[in-house]
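Asker: Following is a predicted model, sequence given first.
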Amino acid sequence: MEIIMAVLAGILFTTGVYNLLQKQLLRIIIGTGLISHGAHLFILTMGELKTGAPPVLTEGIENYTDPLPQALILTSIVISFGVTSLLLVLAYRAAKVNGTDNMEQLRGNDYE
């Protein structure tokens, strides 16, 4: 299961970086979201996936799931939601003021 999660995280990182290198602002924002989701899966995989194990220690249990990666992912989800909403508002404002969402035109270059 960890192999599948690692491959999926790698695919998310790859597509996220590809979208970050695009010219449209919306694709750049989607790329940041994909990279954050890849980081969530990577953190979850580092915590060793254990199915059916309790998340807290109780008496007589030797195999338990570490709750720290889950808490880190929950915090990361909130932060990535805030960053994504901020980027969407900034992109909307930049597109409305400048009339375009193309990064080359926003930089002042007229390459097409």
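Answerer: Great, that's in hand.

Asker: C-alpha only now, for contacts and for neighbours.
Answerer: Fine.

Asker: So for the lengthiest helix in the chain, what gets flagged as buried?
Answerer: As assigned by DSSP state H, the longest helix anywhere in the chain is helix 68-98. Within helix 68-98, the residues scored as buried using 16 or more other C-alpha atoms under 10 Å are Pro69, Gln70, Ile73, Ser76, Ser80, Thr84, Leu87, Leu88, Ala91, Tyr92.

Asker: before we go on, here's another structure to hold up against the first:
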Amino acid sequence: MTVGIAAAVGALFALGTFLLLRDDIIHVVWGVAVISQAANVYLITMGGIREGTSDTVPVLGTRYAPFPATADPLVQALVLTAIVISFGMTAFALVLSYRAYQENESMDLREWE
């Protein structure tokens, strides 16, 4: 499970970096959005549940081996806030890129003065 999550985070960071290096401004905006989501996944994994920390489920109160202890709610609240902020910033960046397209009549960054 840990290797799969690490591979997913690495793939998201790689995809975001690939998109950041494109010439199209929309790809750059989406690259920033993907990298921010990769950082959120990384934070959730680092502040999440650790296997073997508890043998009881808080709701049931009985021993049930497959379920570890609960995750830290502070990390989840901070990541939820980061998701909302990154959504707003992505929408703002897309509006700015549309305005730049209206001014320059091109989405290619190399054609801009």
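Answerer: All right, it came through fine. Note that the coordinates shown come from a computational prediction; the quantities given were computed from them, not determined experimentally.

Asker: elements contacting the following helix or strand past the longest helix of the first structure?
Answerer: For helix 68-98 of the first structure, the succeeding helix or strand toward the C-terminus, using DSSP states H and E, is helix 103-106. The contact analysis (3 or more C-alpha pairs under 8 Å, 6 or more residues apart in numbering; DSSP states H and E) places helix 103-106 of the first structure against no helix or strand.

Asker: rerun at 10 Å
Answerer: helix 68-98 (3 or more C-alpha pairs under 10 Å, 6 or more residues apart in numbering; DSSP states H and E).

Asker: how would you label the residue nearest in space to the middle of the second structure: helix, strand or coil?
Answerer: Residue closest to the average C-alpha location in the second structure (C-alpha atoms, centre = their mean): Gln37, at 0.9 Å. Look at Gln37 of the second structure: counting by DSSP: H, G, I helix; E, B strand; the rest coil, its state is helix.

Asker: residue contacts, it?
Answerer: Residues in contact with Gln37 of the second structure (C-alpha atoms under 10 Å, 6 or more residues apart in numbering) are Val9, Leu12, Phe13, Gly16, Gly31, Leu43, Val79, Ala82, Ile83, Ser86, Phe87.

Asker: corresponding residues in the first structure for stretch 97-106 of the second structure?
Answerer: With TM-score structural alignment applied, stretch 97-106 of the second structure matches the range 91-100 in the first structure.

Asker: starting at the chain centroid, how far to the matching stretch?
Answerer: When C-alpha coordinates are averaged (C-alpha atoms, centre = their mean, to the nearest Å), stretch 91-100 of the first structure and its chain have centres 24 Å apart.
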